[in-house]
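Engineer: for reference, the sequence and a predicted model appear below.
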Amino acid sequence: MSDPKTVLLCYCTCPNADSAQHLAHALVSESLAACVNRIPAIHSTYRWKGEVTTDTEELLLIKTTVERFEALKERVLALHPYELPELIAVPVACGHTAYLDWVRTAGEG
């Protein structure tokens, strides 16, 4: 992914609505993301420290670009309450051109 203007869709889970809202607001207000959608009450099953655990979490869908991803990642790691937060970025191959252009420019101020 060498094009810094490539739009990314990032996935990040949070333990509750308060932490999700705090993180979403910080990322958008600091121009690290154009938009963050919050999906409440997802159920995650995972192995952590040798135990299989199931929790209810809130999923963030974060829209940003390659050029803003490293700063976004650092901010997520600084603010997130988890010891090992999920942050996965997937490049957007296609979409509504006007929306993708907005994502590209929304972080510019």
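Structural biologist: Received the coordinates, thanks. Numbers count the residues shown, from 1 in each chain.
Engineer: drop to CA atoms for contacts and neighbour counts, all remaining ones
Structural biologist: Fine.
Engineer: any idea where the helices of the protein begin and end?
Structural biologist: If DSSP state H is used as the criterion, the helices of the chain fall at 17-29, 66-79, 97-106.
Engineer: please list the outside residues in contact with the last one.
Structural biologist: Think helix 97-106. Contacts made with helix 97-106 from outside it, assessed by Cα atoms under 8 Å, 6 or more residues apart in numbering, are listed as 5, 6, 7, 31, 33, 34, 35, 63, 64, 65.
Engineer: ok, and here's another one to check against it:
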Amino acid sequence: MNDKDGFCALLVMTTVPDEASAQKLAHALVERRLAACVHLLPSIRAVYRWQDAIEEATEVAVHIKSVQARYAELEIAIRELHPYDVPEIVAVPIVAGSRDYLEWLKKQVAGGTDIQE
């Protein structure tokens, strides 16, 4: 959600190969205040092309709630912690949501301080 102060909430998505990788990533992002909340959705199937072959794998989907102002740091952290050579990192703006939840999200990622875009 964008507001008059330039705040923009994001849903950032990635996938990892297993629950242990997902747990490690989620905890690190929340501890670093790059994410307010991370949802882990286990046992999804992915079909994709990699190095000229069609591959299929079981993965864990990771949904990260963050803010635009921290996106660059968040992407660096995901790349640092991610086990894949080319991790999926896709961010979409949250265009609407509960005001109370979005205020909570903003405070968690800001570490209790105001975020300026």
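Structural biologist: Structure's in. What do you need? Computed from a prediction, not measured in an experiment: that's the story for all the values here.
Engineer: return the most buried member of the helices of the first structure.
Structural biologist: Between those, the one whose residues have the most neighbours on average, counting mean count of other Cα atoms under 10 Å, is helix 17-29 (a mean of 18).
Engineer: so that one matches what in the second structure?
Structural biologist: Taken onto the second structure by TM-score structural alignment, helix 17-29 of the first structure occupies residues 19-31 there.
Engineer: contact partners of that stretch?
Structural biologist: Contacts with stretch 19-31 of the second structure, where a contact means Cα under 8 Å, 6+ apart, come from 16, 35-40, 42, 60, 62, 74, 77-78, 81-83.
Engineer: now with 6 Å?
Structural biologist: Stretch 19-31 of the second structure is touched from outside by 35, 36, 38, with contacts defined as Cα atoms under 6 Å, 6 or more residues apart in numbering.
Engineer: OK, contacts around the first one?
Structural biologist: In this case it means residue 35 of the second structure. With contact taken as Cα under 6 Å, 6+ apart, residue 35 of the second structure is in contact with 29, 65, 66, 109.
Engineer: next, count neighbours for the nearest residue to it once chain neighbours are set aside.
Structural biologist: Nearest residue to residue 35 of the second structure in three dimensions, chain neighbours excluded: residue 66, at 4.7 Å (Cα to Cα, 6 or more residues apart in numbering). By the other Cα atoms under 10 Å criterion, the neighbourhood of residue 66 of the second structure contains 31 residues.
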